[in-house]
Each structure stands twice: as structure tokens, then as C-alpha cells.
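*Asks:* What follows is a predicted structure for the sequence shown.
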Amino acid sequence: MTGPAPVVARLRTAVRDALADLPDGALVLVACSGGADSLALAAATAFVAPRAGLRAGAVVVDHGLQRGSAAVADRAAQACRRLGLAPVEVHPVDVEQRGRGPEAAAREVRYAALETAARAHGAAAVLLGHTLDDQAETVLLGLARGAGPRALAGMAPVRGLLRRPLLGVRRDETLAACAAQGLEPWHDPTNADGPLAPLRSRLRHRVLPVLEDVLGPVAPALARTAEQLRDEDALLDSLAHELLTLARVSEPSVPDGGADAVVLDVQALAGAPAALRRRALHRAVLDAGARPGALLRTHVLAVEALVVAWHGQGPVALPGGGEARRTCGRLTLRGSPAARGERAERPRTHEET
């Protein structure tokens, strides 16, 4: 009796390792689009979960952005059911861009749908099919945009309910795993190259092959960079949290602060190292209601100037209609009422980097 193909065994091992800490009887949900990565993940999870004493289901999010998307979602759901996953649900969503690109908007509603499904079923984890190649693309995009260490740390293997078992697996391995198991993945037309293709698709088909040809195996190197930066990023996050706890004023002394304002002691912030202070201010502005994708380094530096380069200047406008203001040795950060309401309604299980 022969065992599974080596690539199938590799994916199963990756999933087994990712689920090792879950208690017996816990439910895990696979986010499955029907593409090779998520379908290979669904197959590996369907094999591993019952042998590990776990239950496994799937969630298919239909973004409705392409003609025939409902049929694609139904096909993915049927494939998951044939693998033995249960429950399997299709979640149609409405993607409203509201000033964001279509990819960012789709990502936000997708994670919200996954959060809703996990909460409804009491799932202990939601598994995502991001691969090493996705990680490399994320890091390269961050480098091109001049992003800081948070973005260059890429996607975390575990963040809240979300788990990414395949971050050490190449995209061609998921295709091979599907072929070895007789699975027919859906090939998203937006992943193909072309003048109107999304930026990530153009990077995948045009830029990375050139880098690989000139520099060798770039994708694994970029993924290693993300892994190394992630530990440092976690340490900085912990230190920034301590700084914010020290600087936060529990009773706002600024008349227009408002109940939802974040009020910080300027002196406590001024004495911190610049990198730590900026990270703390970045977190504080998000806590005040700014949308992560709209908050730029220029905003953080302008807020920091109220702390370290104060000469009586007026308030700093924050993305989304909020403001930062210094008064009487206090830094007050306020989001707009609309931003605060949106923040209250928006799940924060996805990665806000």
C-alpha cells in the first residue's frame, strides 16, 4: 500500500502543525475560494482534522465582483462537501470601495464574513490558504511602497482566529497537490497577467520572474525576511503598548476631548525613543478611529510634531475627518463621529497593517 504523494503529505503536515494546539472537538473553518491554494488546504484539513480529534468545515465568500461568481462559489462549496467538510456555507457580500481600491475593499468584507461565520458556529480557528509566494509578494509590495517593519513583517501565521498553515508552501506545490488528488481548482481570471490586471498579479507574472532570473530564489528570501522582522515587530508592539499605557490620561482634562477621545500625556511620549514613540502614536491614532489603510507615515509624523516640535501650532487633520490637538500638556486624538461608528461595527480580526 503506497502513501500519499510527497507534496500531499507535506501539506497535511503543515496543517497538522498549525492545528496542534487546539482542544479535542474544536471546529476549524477553511476559507475556500475554489482556487488551488484554498482547495489544497481544504483537502489537507479534511484529512488531518478528524484524525486530530477536530471538526472541520468551510466558508466560501462570494464577492459578486465577477460575472458568474455565484456559480464559482457554489462549485467551491460542493468541492468542500465532497471532501467531507461540514458545515459548508456560502456567504455573499457587497463590496463597497468607499475611496479604497477593489482589492482592499474585498479583503475587508471577506474577513468580516469569515468572522461572522466563525462566531455563528463557535469555530476555534479560520484557516487561510496564503502561501510562501503570497508572503513574498506582500513583502515586495511593502518594499516598493517604502513601508515600515510592520508591513515588511508580512502576514502572521496566527492572528486571532486566523491561521495560515501554508506560509512555508510554494504555490506550485498546491497545484501539484490538487493534481495528485484529482481536484480541479478554479483559476481566477484576475490572477492572469494583462494591462488591467491587479497590481499583485502583474508583480507575480512580470517582476518576480525577472528578480528570480537575476538574483536566484528571491521568494524564499523575502519570506525569511518577513519571519525575522515579525519577532522584532511583536517586541516593538509590546513596548509601544506599555508606552501608551504609561502615557494615557484616564480622565480627559481637555474640554473638547469627548468620551471617545484618546488623551495622552505629552511629557511621557517626549521621553521615549523616536521609533517607539511613532509606533505608539500610530496605534493611538487607530484607536481614535482612523482607518488603517488611510493612515500614512506623514500623518504620524505630523502628530509627533505636536509632541517634540511644539510651537503653538493648530490641530493636525487625521484621515477620516478626525484631528489631533495639543492643549495644556495633553495630546488629544479624536476620530470623526462617522469613523467611530464604523469602527464600532467593523470586526478587527483581519490584519490592520
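*Replies:* Arrived safely, thanks for sending. Since the model is a prediction, treat every value here as computed from it, not as a measurement.
*Asks:* hey, let's count contacts and neighbours off CA atoms from now on
*Replies:* Will do.
*Asks:* Give the other helices and strands that the helix or strand hosting A240 contacts.
*Replies:* Element membership for A240 (DSSP states H and E) is helix 218-247. Contacts defined by 3 or more CA pairs under 8 Å, 6 or more residues apart in numbering; DSSP states H and E place helix 218-247 against helix 132-144, helix 149-152, helix 208-215, strand 262-265, helix 266-270, helix 274-287.
*Asks:* Single out the most deeply packed of those.
*Replies:* Mean neighbour count (mean count of other CA atoms under 10 Å) peaks for strand 262-265 among the helices and strands packed on helix 218-247, with a mean of 23.
*Asks:* dropping in the other structure now:
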Amino acid sequence: MTLHPALAAVRVPVRTVLGRLEPGDVVAVACSGGADSLALASAAVFEGHKLGLRVIGVTVDHGLQAGSAAQADRVVQQLAAMGVDETVTARVQVDGLSRLGPEAAAREARYAVLEEVAGRLGARTVLLGHTLDDQAETVLLGLARGSGGRSLQGMRPAFGVFARPLLGVRRDDTVTACRVEGLEPWDDPHNDDPAFTRVRVRHRALPVLEDELGPGVAQALARTADQLRDDTALLDDLAAGVLEAARRPGGLDVEALAAQPPSLRHRVIHRAALEAGAPASELTRHHVLEVDQLIVAWRGQRWVDLPGHLRALRRDGLLVVEPAAP
């Protein structure tokens, strides 16, 4: 019997990722019960068991919606029915709603607990169900915000213990794969709530672009992310070398930094601020450019205030990032 194209679309990249593991290894699959993660979990069971892997299904209850506990229980039942070796339910307290917003705060809490669960289970990798459509939405949001190349590179295929095998798979394929396998996905009401910017991008902005520019916009955005990711990785490696060469006791050599092109110098400033304790979510390009003026347009400025109660200043030929005075 010929394998349905949607099933093949999901299983092939999952097989590629799991093929890097050894028989007996543990792989965890994060599953919310939506079509993307259900299709991913089913593919992980099918391909993982053929490779002799132990597949564990993990669902995270964020407690942000009424009935979330019941939905988590339903996902556990679905995972057990498809043949995972073990199921885990993790309930988290989502903090930072006012600082990050509900989506980012939930994501932060989810990744933290998934990493903790992976460590406890001895999982070599944790699979996440983000698709090509999610990637396109991320890139488009980055374009709209003017966030620069780092944001436009979108979601990484792998980072730390996490892997995203479906970044090249369309959402329609995960929905169809569930239908073919008789799986009943959960429709998260947040995914249709226009109060969320990502939902408006999904249901309004991308369809308009497809209508006006022709089909293939999502794929083009995803390709852009892939290309920028390669470029960013190279620039980051070069900037790391510049940072190490510029280190001096007490700070960074201003002359060494001034000799570098802006793209590398700005990355060094960004990394130096992060190393000093600046929150990544609050450190903006405006901060970086202001600090850059201390290097290339020095006229006796006092300092530049940075998030995290820090300040950057120029002292004795060094760029210094230090705690702000009380």
C-alpha cells in the first residue's frame, strides 16, 4: 500500500532527526493535542520504535484556560493510544505575564519545564511540532517589527536538547496526517483569537500576501530564514573572535573595536551587554547604537543606560559595562 503523501511529509523529517540517536535512547515529544504535535507524536512513535528508541509523550498544562487540566488528560489518553512508552503531564505556573505577554510567558515556562523533564527522563532530544507555517509567521512578524537579521532567521531547527523536525512541513499536511490516522486534534481557542498578533498574521496577513503576490509566500519566508541563519552563524562566530581579541582587564579595547566593521562591532556590544547581565528581551538595537557612539563618535559622553540596571561607559581607552550607580 502506498503511504499517504501527508504521512510521508511528516514521517520523513522525523526519521532523519531520530536517525541520529542510538537504540535504547529516550526521545520526548511535546504534545499539546493540536494537529501539529499530534502528527509529530504519531510519527515519532512509528519511526522511533523501528529504531529501537524509547518514546515518551509530554504534555504541559499552562493553566491559562478553563478546562486545561481536562485537555491535558485527553492528550495523555491520545498519546497512550498511539503507543508511546510513557506519558508525562507537567503543570506550570506562568509568571511574567505583564512583562512578556501571555504567549511569550507561556513559551518561557513551557521550555523550562520541558528541559527539566528531559533531564529527569534522560531524554537525548525533545521534539517540538513547529511547522513551515509557524516559521513563515515568525519571519513576517520580525519584518513588521524591524527586528533585524537575528529575528528574521526565525526558529532554529535545533537548539540545546530541542529539535523541530517539521519546520519544512506545511500545517495542512499535519492536519491531513491526523485525519488519515484517525486522530482528533484539539483546536486551541487562542489560535483563533484576533487579540494575538500571530493569529492576525496567520488568518489575515499571510492570506492577503498569497492572494496579491501569488502562492509560495510562506515557503519563501521560510527559505529567507534558512539563508539568514547561515549568515548570522558566520557573523556570530567572527564577532566572538573579535570579542575575545578585544578583552582587556577591566573592559574591551576601544581601538580594537573601532577597527571592526559595524556588523561585527554591534554584535560584540550586544554580547558584552548580555554577558554583563542585560536581559535579552529588553536589550534593543537603540541601546547597541548608543553604546557604539562611545566607540566611534567619542566626545566625552558620560555613559549609556542599559536594561538590567547597567551602564556602558568609556574609561581609559576601554569600553566598560558595569552595574549602574545606586
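*Replies:* Looks like it arrived, so ask away. Every value quoted in this text rests on a predicted model; they were computed, and no experiment measured them.
*Asks:* Now the TM-score, please.
*Replies:* Once superposed, the chains reach a TM-score of 0.95 (TM-score structural alignment, normalised by the length of structure 2), with 323 aligned residues with a CA RMSD of 1.5 Å.
*Asks:* Any idea which of the helices and strands packed on helix 218-247 of structure 1 gets closest to R230 of structure 1?
*Replies:* R230 of structure 1 sits nearest to helix 149-152 of all those, at 7.6 Å, using CA to CA.
*Asks:* in the helix holding A240 of structure 1, what's buried?
*Replies:* 218-220, 222-227, 229-230, 233, 236-237, 239-241, 243-244, 247 (16 or more other CA atoms under 10 Å).
*Asks:* Please apply the same query to stretch 176-183 of structure 1.
*Replies:* Applying a neighbour-count criterion of 16+ other CA under 10 Å, one finds A176, A177, C178, L183 buried in stretch 176-183 of structure 1.
*Asks:* go on, stretch 309-326 of structure 2?
*Replies:* Neighbour-count burial for stretch 309-326 of structure 2 flags L310, R311, A312, L313, R314, L318, L319, V320, V321, E322, P323 (criterion: 16+ other CA under 10 Å).
*Asks:* what's the answer for stretch 193-208 of structure 2, then?
*Replies:* Residues of stretch 193-208 of structure 2 classed as buried by neighbour count (16+ other CA under 10 Å): R198, V199, R200, V201, R202, L206, P207.
*Asks:* Show me those that map onto helices.
*Replies:* R198, V199, R200, L206, P207 (DSSP state H).
*Asks:* mind putting those residues in TSV, distance to G251 of structure 2 included?
*Replies:* Formatted as TSV, these follow (distance: CA to CA, whole Å):
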residue	distance to G251 of structure 2
R198	40
V199	44
R200	45
L206	46
P207	50
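*Asks:* ok, of these, which one's closest to L127 of structure 2?
*Replies:* L127 of structure 2 has its nearest neighbour among these in R198, at 22.0 Å by CA to CA.
*Asks:* what sits against the closest one?
*Replies:* Counting by CA atoms under 8 Å, 6 or more residues apart in numbering, R198 of structure 2 touches E137, L141.
*Asks:* For it, what is the corresponding residue in structure 1?
*Replies:* Residue pairing (TM-score structural alignment): R198 of structure 2 is matched to R200 of structure 1.
*Asks:* on average, how far is the helix holding A240 of structure 1 from the matching bit in structure 2?
*Replies:* Taken against structure 2, helix 218-247 of structure 1 registers an average deviation of 0.8 Å after superposition, with mean CA distance after the TM-score superposition for structure 1.
*Asks:* Can you check what angle separates that helix from helix 132-144?
*Replies:* On the basis of axes from the mean of the first three to the mean of the last three CA atoms, to 10 degrees, helix 218-247 of structure 1 is oriented at 60 degrees to helix 132-144.
*Asks:* Out of the buried residues of stretch 176-183 of structure 1, which is nearest to Q66 of structure 1?
*Replies:* Proximity of the buried residues of stretch 176-183 of structure 1 to Q66 of structure 1 (CA to CA) peaks at L183, which lies at 22.7 Å.
*Asks:* How about the contacts made by the closest one?
*Replies:* Shown in contact with L183 of structure 1 (CA under 8 Å, 6+ apart): L39.
*Asks:* Within the helices and strands, which one has it?
*Replies:* Since the elements are taken from DSSP H and E, L183 of structure 1 ends up inside neither a helix nor a strand.
*Asks:* Return the distance of the strand ranked longest in structure 2 from the chain's centre.
*Replies:* Using DSSP state E to define each element, structure 2 has its longest strand at strand 54-61. Counting by CA atoms, centre = their mean, to the nearest Å, strand 54-61 of structure 2 is centred 19 Å from the centre of its parent chain.
*Asks:* Pull the residues that contact it.
*Replies:* Contacts with strand 54-61 of structure 2, where a contact means CA under 8 Å, 6+ apart, come from 24-32, 41, 44-45, 48-49, 68-69, 72, 75-76, 79, 84-92, 110, 114.
*Asks:* If you go by neighbour count, which of those residues are buried?
*Replies:* Buried members of the contacts of strand 54-61 of structure 2, counted by 16+ other CA under 10 Å: 25-32, 41, 44-45, 48-49, 69, 72, 75-76, 79, 84, 87-89, 91-92, 110, 114.
*Asks:* about what we covered before: show only the entries of the buried residues of stretch 176-183 of structure 1 found in helices.
*Replies:* The helices, defined by DSSP H, take in A176, A177, C178 from the buried residues of stretch 176-183 of structure 1.
*Asks:* The last one: what's it in contact with?
*Replies:* Counting by CA under 8 Å, 6+ apart, C178 of structure 1 touches A36, L39, A40, E184, P185.
*Asks:* Show me what the third one aligns to in structure 2.
*Replies:* In other words, A40 of structure 1. In structure 2, A40 of structure 1 lands on A39 (TM-score structural alignment).
*Asks:* so the helix or strand harbouring that match versus strand 54-61, what angle?
*Replies:* Using DSSP H and E, A39 of structure 2 sits within helix 35-50. Angle, helix 35-50 of structure 2 to strand 54-61, by the same axes, to 10 degrees: 160 degrees.
*Asks:* Which positions within stretch 114-125 of structure 1 qualify as buried?
*Replies:* Buried residues in stretch 114-125 of structure 1, counted by 16+ other CA under 10 Å: L114, E115, A117, A118, A123, A124, A125.
*Asks:* Quick check: the fourth one touching L27?
*Replies:* Right, A118 of structure 1. No - applying CA atoms under 8 Å, one finds A118 of structure 1 not in contact with L27, separated by 9.0 Å.
*Asks:* what's the overlap in contacts for the two?
*Replies:* Residues touching both A118 of structure 1 and L27 by CA under 8 Å, 6+ apart: A124, A125.
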